[in-house]
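Asks: Everything below, folded, please.
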Amino acid sequence: MKIVIAPDSFKESLAADQVAKAIKSGFMAVFPNAEYHLLPIADGGEGTVQALAGSSNSRIETISVTGPLGEPVKAKIAFSNDGKKAFIEMAEACGLHLVPGNLRNPLHTTSYGVGELIVYAMDRGAAELIIGVGGSATNDGGMGMASALGYQFFDVSGELLRGRGEDVFDAESMSVISRDKRLDQTKITIAADVENPLTGKNGATYVYGPQKGLLGSSLADMDRAMGEFYKMASSHLGKEVADLPGSGAGGGMGAGLLLFAGAQLKKGVELVLEHLNVKDICRDADMVIVGEGKIDGQTLFGKAPAGVAACAPPTSKVIAICGSVGEGSEVLYDHGFDAIFPTIPALLPFKDIMGGAYANVERTARNVAALLRKE
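Replies: Down below sits the predicted model:
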């Protein structure tokens, strides 16, 4: 029996490789002689660097960059063996996990560290960059990132803005005089984990702002300010990007990289699946186990579990193991999923749920395997 285990991370509790190990441990208790293939997956959010680097024998470095609150943080960046390609994950520099719950407010966070990672990659001679743009604590439209690349943004008085979320409200003009010209010779691909546009009810602010700490009363104003900022910047640079699918990824980082770095956008999960050769590995699988922290109706739109499920052959069983199940998950049964199992065992304090994630996944996997053995 061939079992492919290809989960995404469980946000803020387990990395994708740990989820895969926990699932394997649970299944091994029931199917000890099965052939197991562990393929930790990412879709552009956290874990993307590890997934892509692991598929190409890359080397990972850790450097100090500006964190989401302006303080130094340690961020990973991966390089191919020849140093010509770099893998960057936005969440390493300004991920939601880097901001304590009581300090989460995208008006006060910046993506400046992402720009520093890009500069570092170019300093090291990388000519191609792949950048995952999910899992951020920011909603600055990539202004912070662009500032690190040499763009300058000014308020109505001509004062230089720092590139935090609240600065989107005040940006009246910009300058490209100090822009890093190496961007013209660097191929940048965005690995996006969502297809949302920059603004509107389905845009970055309305859909993802609340989970980053933005108050409901501020959503309309923030969305309007983001639109005005991009009208100004797009007019200056002669390129419109705000309506493109994926421009709202990473709090507008998708749009930022498209406009300020000349990037191209690709679905993150497609990029990872291609690099990991998932379709070929799943071709003769008897079971394909997928997972992520929460599975709901949005899982179908560019998320890792749906991408992996699409690689599974019609004869295999596709099982999802997740932290929790949300609204709209039933649509997945029409797109290759056979069953979805949440792992949270009881009404517990949040810290207990997070701390017990590995054991919860392992136990649930064992129960699923026991059920499958009866067939």
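Asks: going forward, measure contacts between C-alpha atoms and count neighbours the same way
Replies: Fine.
Asks: most residues in a single helix of the chain, which one?
Replies: The residue-count maximum for a helix in the chain (DSSP state H) belongs to helix 219-237.
Asks: Beyond that helix, next helix or strand please.
Replies: helix 249-260 (DSSP states H and E).
Asks: relative to helix 219-237, how tilted is that next one?
Replies: Put simply, helix 249-260 runs at 20 degrees to helix 219-237, going by axes from the mean of the first three to the mean of the last three C-alpha atoms, to 10 degrees.
Asks: and the next helix or strand after helix 249-260, which residues are buried?
Replies: Heading C-terminal from helix 249-260, the first helix or strand you meet, by DSSP H and E, is strand 264-267. Neighbour counts over strand 264-267 (16 or more other C-alpha atoms under 10 Å) mark 265-267 as buried.
Asks: From A204, how far off is K187?
Replies: Going from K187 to A204 by C-alpha to C-alpha, to the nearest Å gives 25 Å.
Asks: what about the two, which has more around it?
Replies: The neighbour comparison of K187 against A204 (other C-alpha atoms under 10 Å) goes to A204, with 31 against 16.
Asks: State the distance from that one to S147.
Replies: If you go by C-alpha to C-alpha, the gap between A204 and S147 works out to 20 Å.
Asks: Okay, buried residues for stretch 267-283 please.
Replies: Quick answer for stretch 267-283 (16+ other C-alpha under 10 Å): 267-273, 276, 278-279, 282.
Asks: Let's see this one next, to set against the first:
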Amino acid sequence: MNKTLAVLLGVSGLGNAVLGYLLYQLDRKTAVLLKELRAVVAPAQATPVPIVVKSPPSPRPQLPPQPEPAPQPITAALPPPKPEPALATEPMLSGAVAAGLPVEQDAAADTVMDGADLGSLCIRAVSQRGPRNRADHRHRRDSYLLHAFREFPRPVLLSAVAAGNPVGSRSQEGAVLVCRSLATHLGALAAPLAGAVGDSSSPAPDSAATGDLILTALRGAAGNLDRLAARHQVGTDDIAVEIAVLLSPLGGLRHRRHLLFTVGSGGLRTLRDGVWQDDDSPAASAWSAATTLPSALSTLRWRVLDTAPGDVLTLGTGATLRLFAHPATADALAAAWHPAVPGLHCYLHDTVTAVPGDADRTLITLWHTPSTH
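Replies: All right, here's what the predicted structure looks like:
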């Protein structure tokens, strides 16, 4: 027991010595580490970090309010005012727009137009109130009608222009009525009239028979005019009308035979190779009740005429055809209508701006063209 205790004590003393040695070595290493740490940390602590304190921005100085500048007068010269248009004292050009509406009972539209391209036959039509009637706020007395017949062996086109009495109280209504009446009566006479309208290579129609048929149709239209006057309790002068009618074959014909008849001063002008021909239409004259429907059937004129590709036919009232007596107007229309066919708007422009005169103007133009144009 004693021996065992002595061994443990010996061992314990040795352990203490070892433990003390270890602690001694640990203290030395710790001291070295602390010394090295102080060497690293000391320079960083030697340089103090500056602390920057931002001061709030100083307020912007307020400027005293400035008064707005006074407006400066405009010193630039203004253009002089346009002078008022003077009232026309000479015949006016028919390009003005109507400044007033007519108030008569049978008042009609200021301007009407129509047209169609039917293969090798092209049609344009216009009826326009004259400048003097516009200035006086009086209505248009003219009318026209385009009508395709199916009663003939081949389709036939009716072109009709009518000019009513310029001072007739119901003459515009009369002009419309006579065109429609003739369409009805000519349609009823289609079979016997067929020989007068068609291919120009066919035999010529019987002259006397054709004249009688036309008179029959005109008597029917004149009777309708008499009934119109009776209904409105007016005289025949108030419904008096001049009339010009052209019947033309439709279809792909190279040579066409047309039938023309007139009562009054209306008629036809032919443009061939760019030159207006001397037609045997009535001489240009003022409107006269002595040569009008319903009474003046004896003044009927009619004829058959042939056309070939390139020909242009213009059917017009007497007042309209008088415009062709002006060389400048005739030349301008010839240049505008040959060889090309104008569109509707161009045709209206040609008849409006190229034509001087006071009266209403109504015309229908037919172009006999190749199949394509």
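Asks: Superposed, what's their TM-score?
Replies: Here the TM-score for the pair of chains, by TM-score structural alignment, normalised by the length of structure 2, is 0.26; 180 aligned residues with a C-alpha RMSD of 7.6 Å.
Asks: ok, D123 of structure 1 - how many residues close by?
Replies: Considering only other C-alpha under 10 Å, D123 of structure 1 is surrounded by 11 other residues.
Asks: Then E61 of structure 1?
Replies: 11.
Asks: who are the neighbours of the helix or strand harbouring it, in terms of helices and strands?
Replies: Secondary structure from DSSP H and E places E61 of structure 1 in strand 59-66. Judged by 3 or more C-alpha pairs under 8 Å, 6 or more residues apart in numbering; DSSP states H and E, the packing partners of strand 59-66 of structure 1 are strand 72-79, helix 112-123.
Asks: Now do that strand: everything it contacts.
Replies: 53, 72-81, 93, 112-113, 116-117 (C-alpha atoms under 8 Å, 6 or more residues apart in numbering).
Asks: What segments of the stretch 151-300 of structure 2 are helices?
Replies: 171-188, 190-193, 207-232 (DSSP state H, counting those that start in this stretch).
Asks: Make CSV from those and add distance to Q128 of structure 2 and mean neighbour count to it.
Replies: Shown next, in CSV, are those (distance: least, C-alpha to C-alpha, whole Å; neighbours: other C-alpha atoms under 10 Å):
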stretch, distance to Q128 of structure 2, mean neighbour count
helix 171-188, 12, 23
helix 190-193, 31, 16
helix 207-232, 23, 17
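Asks: Adding distance to Y347 of structure 2, write these out as JSON lines.
Replies: Listed next are those as JSON lines, based on distance: least, C-alpha to C-alpha, whole Å:
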{"stretch": "helix 171-188", "distance to Y347 of structure 2": "22"}
{"stretch": "helix 190-193", "distance to Y347 of structure 2": "31"}
{"stretch": "helix 207-232", "distance to Y347 of structure 2": "30"}
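Asks: quick one on the thing from earlier: for E362 of structure 1, find the nearest of the helices and strands packed on strand 59-66 of structure 1.
Replies: strand 72-79 (28.1 Å; C-alpha to C-alpha).
Asks: after that closest one, next one along is what?
Replies: strand 85-89.
Asks: That next one vs strand 72-79, what angle?
Replies: 140 degrees.
Asks: packing partners for the helix or strand containing D350 of structure 2?
Replies: Using DSSP H and E, the element containing D350 of structure 2 is helix 344-353. On a contact count with 3+ C-alpha pairs under 8 Å, 6+ apart, helix 344-353 of structure 2 meets strand 111-118, strand 121-128.
Asks: quick one: which of the ones you listed is nearest Q25 of structure 2?
Replies: Per C-alpha to C-alpha, nearest to Q25 of structure 2 of those: strand 111-118, 126.7 Å.
Asks: what comes up buried for the closest one?
Replies: 111, 113, 115.
Asks: now those residues in a markdown table, with distance to Q128 of structure 2?
Replies: What follows is the buried residues of strand 111-118 of structure 2, written out as a markdown table (distance: C-alpha to C-alpha, whole Å):
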| residue | distance to Q128 of structure 2 |
| --- | --- |
| T111 | 4 |
| M113 | 8 |
| G115 | 15 |
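Asks: Can you tell me which of these lies closest to N2 of structure 2?
Replies: Proximity of the buried residues of strand 111-118 of structure 2 to N2 of structure 2 (C-alpha to C-alpha) peaks at G115, which lies at 152.7 Å.
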